[in-house]
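Trainee: attaching a predicted model along with its sequence, questions to come.
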Amino acid sequence: MALSKAPAVSHVRVDEGSAGQRIDNFLVRECKGVPKSHIYRILRSGEVRVNSRRVDQTYRLQLGDELRIPPIRVAEKEAGPAIPVGKPFDILFEDEALLVLDKPAGLAVHGGSGVSFGLIEQLRRQRPEAKFLELVHRLDRETSGLLIVAKKRSALTVLHDMMREGKVQKRYLTLVAGRWLNPLQHIKLPLFKYLTEGGERRVCVNPEGKPSHSIVRLLKRWQAYSLVEVELKTGRTHQIRVHLSHSGFPLCGDDKYGDFALNKRLEKEGLKRMFLHAAKLSFHHPLTDQLIELSASLPAELEEFVVAVEQAGQREYG
């Protein structure tokens, strides 16, 4: 790796996209490739100035702040694989503060953990003029459906608070193995995150885990399968998958917590992905307080499988 030429002192004016961000996080993003330890060192030494004054790493940037960033020599890294522009995403709502899109299955929401790029990197590639695009929440790679992206930091901050306070209603559709009996059922089981020996992230029901609450509504039931809607009252990792699997109703096509023998059979019958779709979102706009209610239909491959199940067996419910 070669060292890049040391740049001159740079001066940056804080725009709306960076206002409210901690200065250490801003510098990590602004000075790509610079170790965090060096970022903190130049902050402590006073080499970074905001409006000609020293600040510590907890300082939150204000709109219009003038930053002085000292010259930094950075080791140039080899360029990673190019991010393809890809097919434009299906946008269901957009204004100056946020957008909501219908995420396709099979695409990670962001790069990392062996994935060179994800939806957010591709969206930024499609919109090079956008100053700020950040995920408000996440969906598993194989989950399709509604996903919120913030276009302003002020909107992101409020939406994160709303998520924590349970003010964003999220409902998912899933097909599970087995005959779900109750028209309405609350599942309250604590979820605990851990890593497997191979380093993969997993979740299990454990008294030491975080409180988690799902509300399950039965939509249709056949002899071997049930179509249910799951409302999340908390947003834990893999919550729906673990709550339903622990209850004896694994998600069809789930390769982590599902019935693996059943999944192989389902694949031959046409279901080649996990049956989980973020179908409905309801929340008040973070800046205008307007009520936003959105829905996304089942993708064709899931709708076709439901039709096949319907034709194969007599419906018992719904």
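Mentor: All right, it came through fine.
Trainee: from here on, just use CA atoms for contacts and neighbour counts.
Mentor: OK.
Trainee: correct me, but A155 touches T288?
Mentor: No. The criterion here is CA atoms under 8 Å, and A155 misses it with T288 at 10.0 Å.
Trainee: neighbour count winner among those two?
Mentor: A155 (19 against 8; other CA atoms under 10 Å).
Trainee: which ones are touching that one?
Mentor: With contacts defined as CA atoms under 8 Å, 6 or more residues apart in numbering, the neighbours of A155 are A97, L98, P286, L287.
Trainee: in strands, which of the residues you listed appear?
Mentor: L98 (DSSP state E).
Trainee: filter the contacts of A155 down to the buried ones.
Mentor: Among the contacts of A155, the ones that count as buried by 16 or more other CA atoms under 10 Å are A97, L98, P286.
Trainee: structure B:
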Amino acid sequence: MNTTRTHPDIPVIYEDNHLLVIDKPSGLLSQEDHTGDPDVLTLCKSYIKKKYNKPGKVYLGLVHRLDRPVSGVMVLARTSKAASRLSEEIRKRRVEKTYWALVNGQTPMFDDITHFLLKDNRSNTVKAYDKPRKGAKESRLRYTTIKQNRNHSLIEVELITGRAHQIRVQMAKSGFPLWGDYRYGDPGKDGKNIGLRAVRLKVKHPTQKELMDFKAPVPKDTPWTMFEY
């Protein structure tokens, strides 16, 4: 597999004149923030600039994000036209996103859950409520349990809506916090790597109009080594 050859290095899943699809490592920011730590957008711009010997500034559109401790499939737009069309597909919920989550506890074999999520921008945390509340957004996901052991479950999650920290906070509210997610119920971890991975993303190509199906392999590191695949 091709990589960006940056520090940290980022696997490239797919690339053409309009798209750059990567496998984001856990612990890496999607976009630059106040910390000054490495981020996907800056590193991938550097990769494009060097690979294609582009003069001046490189355009790369960030059309969606993954939380810093989350890994997996992430699509970036290499043209403004692609960025506009991908953003429209996401806004209209035409993009299918599938995640694997490794959670504490034994989950039901299947569940379809709805909460109302309210974000606190000051603390960058989200609270989940069972009933509507002023300012809270209705949020829904469904999941299927893939594997279980005595203390943990591996589930496949389909997002029906796309909210900040949605899987993390909804699973914690349901009594199954994600492995390593100290913010929402699994203390004692550093929070740089949690049991959440974007394993698949299906989206219409912005110019060719065909349905693209991007997948990320299962990592061979903690916590994914907890189960055999």
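Mentor: Looks like it came in fine. Quick caveat: nothing in here was measured; it's all calculated off a predicted structure.
Trainee: and the TM-score between them?
Mentor: Scored against TM-score structural alignment, normalised by the length of structure 2, the superposed chains reach a TM-score of 0.86; 214 aligned residues with a CA RMSD of 2.2 Å.
Trainee: quick revisit: widest-spaced pair of the contacts of A155 of structure 1?
Mentor: Farthest-apart pair in the contacts of A155 of structure 1 is L98 and L287; separation 9.9 Å (CA to CA).
Trainee: and the residue lying closest to Q106 of structure 2 once chain neighbours are set aside, which of the three is it?
Mentor: Residue nearest to Q106 of structure 2 in three dimensions, not counting chain neighbours: S153, with 5.5 Å by CA to CA, 6 or more residues apart in numbering. Taking DSSP: H, G, I helix; E, B strand; the rest coil as the rule, one finds S153 of structure 2 in the strand state.
Trainee: mind listing what's buried along stretch 220-229 of structure 2?
Mentor: So stretch 220-229 of structure 2, judged by 16+ other CA under 10 Å, has buried residues W224.
Trainee: what's the matching range in structure 2 for stretch 91-99 of structure 1?
Mentor: Using TM-score structural alignment, stretch 91-99 of structure 1 lines up with residues 12-20 of structure 2.
Trainee: buried set for that stretch?
Mentor: V12, I13, H18, L19, L20.
Trainee: name the element the second one belongs to?
Mentor: For I13 of structure 2, the element it lies in under DSSP states H and E is strand 12-15.
Trainee: what helices and strands are in contact with that strand?
Mentor: strand 19-24, strand 211-215 (3 or more CA pairs under 8 Å, 6 or more residues apart in numbering; DSSP states H and E).
Trainee: next, the angle strand 211-215 makes with the longest one.
Mentor: Spelled out, it's strand 19-24 of structure 2. 20 degrees (axes from the mean of the first three to the mean of the last three CA atoms, to 10 degrees).
Trainee: circling back to that earlier point, okay, the contacts of A155 of structure 1 in a markdown table with distance to V109 of structure 1 next?
Mentor: Converted to a markdown table, those look like this (distance: CA to CA, whole Å):
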| residue | distance to V109 of structure 1 |
| --- | --- |
| A97 | 19 |
| L98 | 16 |
| P286 | 22 |
| L287 | 24 |
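Trainee: nearest to A308 of structure 1, of the contacts of A155 of structure 1?
Mentor: Distances from A308 of structure 1 to the contacts of A155 of structure 1, taken by CA to CA, are shortest for L98, at 37.3 Å.
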